[in-house]
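Novice: below is the structure, and that's it, no one-letter string:
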């Protein structure tokens, strides 16, 4: 199972850059090592071949005795301490040989590699490359070279390469980290803008750097998309405002006319019909007022620059406002409030409380209780309202926040279906979150507003 941090695109990008860096370094180092090793071996063979040709020429010109004498002289007082010599007769026995060297005349190969004793070496043996050359009298001449210097150079080169590999791994990790940071930084502004736009700041745009690279083009398309969304939302908002304004005036005139008719003497049936018509007109006017206010709240910037206020005092005022109406139905309204500072619009937060308490008391049965709690948490101010009413099915809890959405069982109750829409708009403008939970029986409403100087929401 993959580690959780490997799921991060930035981590994968950093690893990919580091791996590419290391692979390129290993391939380059291996190529250089093989090239140098091959070159050193070729030089050693050339030296051995030249030396063997000279000794063979001594045998041809002066005979085998002169060759033996020459070999003995070179072994006794070597000009090159790494040189190895041997002469084998027809039977393969060594006539003369460098001390510590074993017989190797039985092989049919022209070039052989073996280990020979070396008293001056710490481990006592060194690799030898040798050339076997048959002579005219049936003997075999062996001329070799201890690869002492070459092996030391290659070992030093390998140690240096390993140290360089460690440095390359560190540099690769650093380059990968810087690359991922650069990519994340380019995307961070896009992410931050998307988050703030989602919070209601529709006028924000992603800054462009003018490089016209893939990130800059993405930011430009993202800004174009935001422009289009803002235009569409502005058109809907203006249409809603115009409809509300245009219909509110004739509805007001209609209500005033119905009031005039109701003041005139008439039969009781007509008065009842007029009372119902006035009530329906008042409901329509309240609905349009709520629509206008909802549109204004959604068009406002987030409330992060609003003044600080004591939320507990505001909740206490709302509870005090509804205590008499709750008492008339035998509903006990309890409040447990902790002092909690938030930043926000006092009127909007009070309307939020009024709507939530109104819903709780509207659906709570008589002789029950509605509990209101406010507490300060590390995440912010947590407001919780519990009632013992019928509650809301889990499948419907998100839908009831939409405009004009009401449960089938609540269709006949008074209201416009905009109360919870207003509540959600106010909560979102203040950077918070609202959830509906099962109280068993009843409904639990939880609202979390962010603390002072904190942008995080629940």
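Specialist: Arrived safely. In this text the structure is predicted, and so the values were computed from the model without any measurement. Residues are numbered from 1 along each chain as shown.

Novice: alpha carbons only for contacts and neighbour counts from here, please
Specialist: Noted.

Novice: show me what the helix or strand hosting residue 261 is packed against.
Specialist: Using DSSP states H and E, residue 261 maps to helix 214-263. Judged by 3 or more C-alpha pairs under 8 Å, 6 or more residues apart in numbering; DSSP states H and E, the packing partners of helix 214-263 are helix 148-198, helix 268-299.

Novice: any idea which of the ones you listed gets closest to residue 405?
Specialist: helix 268-299 (13.1 Å; C-alpha to C-alpha).

Novice: going on from that closest one, what's the next piece of helix or strand?
Specialist: Next along from helix 268-299, by DSSP H and E: strand 308-310.

Novice: tell me which helix or strand comes right after the longest helix seen in the chain.
Specialist: Longest helix in the chain, counting residues (DSSP state H): helix 9-62. Under the assignment DSSP H and E, the closest C-terminal helix or strand after helix 9-62 is helix 64-76.

Novice: enumerate the positions of that following helix that are buried.
Specialist: 64, 67-68, 71-72, 74-75 (16 or more other C-alpha atoms under 10 Å).

Novice: as a markdown table, these with distance to residue 412 would be great.
Specialist: As requested, these are exported to a markdown table (distance: C-alpha to C-alpha, whole Å):
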| residue | distance to residue 412 |
| --- | --- |
| 64 | 128 |
| 67 | 126 |
| 68 | 126 |
| 71 | 122 |
| 72 | 124 |
| 74 | 121 |
| 75 | 119 |
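
Novice: another one to put next to it:
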């Protein structure tokens, strides 16, 4: 019975993965193909028109890259049995790299960032960057009417806390406990593109660093808090 149950779970995950590939990859790919054809066939576009279309292609490409990265990371992190590449991480640098994927949001002044002055953090640089990208991507997708998303990095004595908040329509607190499960999507979010694996990857990354992550409904929005223990302290001169 346990064997057949395991097979059923594997088949369900495989079907969910196919749905992601067929829908969430097809949407940005269609944008890239359609916009490229428009650029090639219309020689009368002015400079601003061409720039707008190229921006659309760039945005769709970033969406595809992010989704493919999440699919690969989901497979790699699912066992929680991988070798992390720990090193001293400067969170200001990590945030800077992560924000390159949200240039349009920064341009529209849709992100409020507060970073406490803190020491270097001992962790996996690449995974921590992916953690921030996925948290921000989720917040921007589910924020109401392009309201601001807030990112706060808080340094306490024994841990580093990452807080991401976005305004949202009412969400049942009982449903929030499931949002870190792979392929889980809220029933009222079917019109929003997404794979349902981004926050599951966040949980895996936080767990691999010995931390905790939780979501709560507060102030007409959703607050996600990731708490990472400080495993090693830098001796700064």
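Specialist: Great, that's in hand. On a predicted model such as this, the values are computed, not experimentally measured, just so you know.

Novice: report the TM-score for the pair.
Specialist: TM-score for the superposed pair, counting by TM-score structural alignment, normalised by the length of the second structure: 0.65. Supporting figures: 197 aligned residues with a C-alpha RMSD of 4.2 Å.

Novice: can you tell me what part of the second structure the longest helix of the first structure aligns to?
Specialist: Mapped onto the second structure using TM-score structural alignment, helix 9-62 of the first structure spans no residues at all.

Novice: repeat for stretch 379-389 of the first structure
Specialist: Using TM-score structural alignment, the partner range for stretch 379-389 of the first structure is residues 158-168.

Novice: could I get the full set of strands for the second structure?
Specialist: 86-89, 111-115, 121-124, 149-155, 159-167, 212-218, 221-229 (DSSP state E).

Novice: would CSV of the ones you listed with distance to residue 56 of the second structure and mean neighbour count be doable?
Specialist: Formatted as CSV, those follow (distance: least, C-alpha to C-alpha, whole Å; neighbours: other C-alpha atoms under 10 Å):
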stretch, distance to residue 56 of the second structure, mean neighbour count
strand 86-89, 33, 14
strand 111-115, 21, 14
strand 121-124, 32, 20
strand 149-155, 22, 19
strand 159-167, 24, 21
strand 212-218, 32, 18
strand 221-229, 29, 21
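
Novice: how far is the helix holding residue 261 of the first structure from where the chain is centred?
Specialist: 38 Å (C-alpha atoms, centre = their mean, to the nearest Å).

Novice: quick one, which of the strands of the second structure is nearest to residue 59 of the second structure?
Specialist: The nearest among these, by C-alpha to C-alpha, is strand 111-115 at 17.5 Å.

Novice: and residue 191 of the second structure, what's its match in the first structure?
Specialist: Using TM-score structural alignment, residue 191 of the second structure sits opposite residue 412 in the first structure.

Novice: what residues of stretch 268-279 of the first structure count as buried?
Specialist: 271, 274, 277-278.

Novice: ok, of those residues, which one's closest to residue 407 of the first structure?
Specialist: Nearest member of these to residue 407 of the first structure, counting by C-alpha to C-alpha, is residue 277, at 24.5 Å.

Novice: for residue 23 of the first structure, see how far away the spatially closest residue to residue 29 of the first structure that is not a sequence neighbour is.
Specialist: Counting by C-alpha to C-alpha, 6 or more residues apart in numbering, residue 161 is the residue found nearest to residue 29 of the first structure once chain neighbours are left out, at 6.9 Å. Residue 161 of the first structure sits 13 Å away from residue 23 of the first structure, going by C-alpha to C-alpha, to the nearest Å.

Novice: those two: which has the busier surroundings?
Specialist: residue 161 (18 against 13; other C-alpha atoms under 10 Å).

Novice: let me see the contact set for the residue nearest the centre of the second structure.
Specialist: Residue closest to the average C-alpha location in the second structure (C-alpha atoms, centre = their mean): residue 134, at 1.0 Å. Residue 134 of the second structure makes contact with 198-199, 202, according to C-alpha atoms under 8 Å, 6 or more residues apart in numbering.

Novice: surely residue 429 of the first structure meets residue 303?
Specialist: Yes - contact criterion C-alpha atoms under 8 Å: residue 429 of the first structure and residue 303 qualify, at 5.9 Å.

Novice: so those two - more neighbours on which side?
Specialist: Between residue 429 of the first structure and residue 303, counted using other C-alpha under 10 Å, the more crowded position is residue 429 (24 against 17).

Novice: what lines up against that one once you look at the second structure?
Specialist: In the second structure, residue 429 of the first structure lands on residue 208 (TM-score structural alignment).

Novice: find the nearest non-adjacent residue to its match, please.
Specialist: Per C-alpha to C-alpha, 6+ apart, closest to residue 208 of the second structure is residue 80, 6.6 Å.

Novice: which residue is the nearest non-sequential neighbour of the aligned partner of residue 88 of the second structure in the first structure?
Specialist: In the first structure, residue 88 of the second structure lines up with residue 308, judged by TM-score structural alignment. Nearest non-adjacent residue to residue 308 of the first structure, counting by C-alpha to C-alpha, 6+ apart: residue 343, 4.3 Å away.
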